[in-house]
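In: this is the structure alone, sequence omitted:
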């Protein structure tokens, strides 16, 4: 009966994690480049009282389904068609993102909406020449980014956006609403993904599916609560009966 109670507790932990993930997905419906998550069970071994015990632990995994590429006409908006990520760098090190809304800061570095520097083939993309060109007039600054990420200003190649892929998405960890991280060894260059200049990728979260999942999870959680209450009552009666002998 203790095993039954433990199984019910693990089920409730799993359902709680699923509900948290669903709530986070819904909160980021309008976040550009956001990738929703789902939850799966992972079997792990732990040593308890000198014995190895196998138990299920809820794990979160990023859903890499393609979001809709929305046209903006802004030459510094970039969408990724494929499973790759932009690499940006900030005070917390290298981060991965699908949010391609970018601009040049006052020092000529290409940065994202949070001010993190966008990485190219040889490090942060630094193009003070773009600021000089726009200073002469917007029509004179012709910035082109090819589908492989090659950046050209007035026809001259300056750099190439670094696009990477993480094949095992279970290694991705969230860092805020729109950043992900992965071990350096898990990131590989991704020549298959294509860059769409003048577009950004919208969130891939389907609100209808998430609401249905939330209602299902709530019902299953309530069912487990009732089952746990029943098990607890049965254990109580058993203890009372044993106490009479």
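Out: Nice, thanks for sending it over. Since we're looking at a predicted model, the values are computed, not measured.
In: only C-alpha atoms from now on, for both contacts and neighbour counts.
Out: Fine.
In: distance between the lengthiest helix in the chain and the chain's centre?
Out: Looking across the chain with DSSP state H, the single longest helix is helix 207-243. On the basis of Cα atoms, centre = their mean, to the nearest Å, helix 207-243 sits 31 Å off its chain's mean C-alpha point.
In: what packs against it?
Out: When contacts are defined as 3 or more Cα pairs under 8 Å, 6 or more residues apart in numbering; DSSP states H and E, helix 207-243 sits against helix 2-27.
In: may I see the buried residues of the longest helix of the chain?
Out: By neighbour count with 16 or more other Cα atoms under 10 Å, helix 207-243 contains the buried residues 210, 214, 217, 221, 224, 225, 228, 231.
In: now these in CSV, with distance to residue 162?
Out: Below are these laid out as CSV (distance: Cα to Cα, whole Å):
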residue, distance to residue 162
210, 32
214, 37
217, 39
221, 43
224, 47
225, 49
228, 51
231, 55
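In: structure B:
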């Protein structure tokens, strides 16, 4: 019976760890439901057979234990709903592309087109990072008047065209790594997009693609499952067994 309890404890513990990872991912999604351009994080689950070698865990060392694991997860890059803001420096992308932002850590990529001008007249994100055009950062003077951003990404003022927003695409966006709420980084160079490859909308933003109602329901379900497995571990005395094994 002691051997059986040990195997059961390991199975429950693996489930608990997987649930915790999913709970963290869903909670992060809910926290960013209002973050412009945010992409929901998902967790994959997979079964794996863990060989058990200690006699204290099982009397049959050759028999593997079936456990559940949550892998590193992935980002859902489906498009969020557009939101009209009327701000001339807000831009939404209609298509598969990312804006390029220059940060102290290097180039980062985002779907968040909420831009503004800093005290030096540079086009920047709300965090103050320069937004890149095809020729680098762009600075506008107050005398140029209000900027207009065309569907092709060309930025124009009373002085005429002043630059074109740099837009890029990734062949495998699932390999992008999150860097903050709505920024991503890549170990591979992106593909530069020509004018007209995607369409931009001035005066609009792409909202988070998190579906709040579904995520909140999932959050409740995961919490219940987590509490259930935790209580089973305590009731069956498996926590004491796991502590004993950890000290072995």
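Out: Nice, I can see it. This is a predicted model, so every value here is computed, not measured.
In: in the second structure, which spans are helices?
Out: Secondary structure of the second structure, counting by DSSP H: helices at 2-31, 212-235, 238-247.
In: wait, residue 146 of the second structure sits on residue 159?
Out: No. Residue 146 of the second structure lies out of contact with residue 159 (Cα atoms under 8 Å); the separation is 10.7 Å.
In: so the two - more neighbours on which side?
Out: Between residue 146 of the second structure and residue 159, counted using other Cα atoms under 10 Å, the more crowded position is residue 146 (14 against 10).
In: who's in contact with that one?
Out: 88, 157, 158 (Cα atoms under 8 Å, 6 or more residues apart in numbering).
In: could you report the distance from the last one to residue 124 of the second structure?
Out: When distances are taken as Cα to Cα, to the nearest Å, residue 158 of the second structure and residue 124 of the second structure turn out to be 20 Å apart.
In: now the second one
Out: When distances are taken as Cα to Cα, residue 157 of the second structure and residue 124 of the second structure turn out to be 17 Å apart.
In: so between the two, which is more surrounded?
Out: Neighbour count, other Cα under 10 Å: between residue 157 of the second structure and residue 124, residue 124 has more, with 23 against 16.
In: what's the nearest residue to the counterpart of that one in the first structure if we skip its chain neighbours?
Out: For residue 124 of the second structure, the aligned position in the first structure is residue 111, judged by TM-score structural alignment. Excluding the flanking residues, the one nearest residue 111 of the first structure by Cα to Cα, 6 or more residues apart in numbering is residue 117, at 4.4 Å.
In: and residue 98 of the first structure, how many neighbours?
Out: 26.
In: so residue 153 of the second structure is in contact with residue 162, correct?
Out: No. If you go by Cα under 8 Å, residue 153 of the second structure and residue 162 don't touch, sitting 10.7 Å apart.
In: who has more neighbours out of these two?
Out: Taking other Cα under 10 Å, residue 153 of the second structure and residue 162 do not tie; residue 153 has more neighbours (24 against 17).
In: ok so, going back, ok, how many other residues are close to the residue nearest to residue 111 of the first structure?
Out: The burial count for residue 117 of the first structure: 24, using other Cα under 10 Å.
In: what does residue 96 of the first structure give?
Out: Using other Cα under 10 Å, residue 96 of the first structure is surrounded by 26 other residues.
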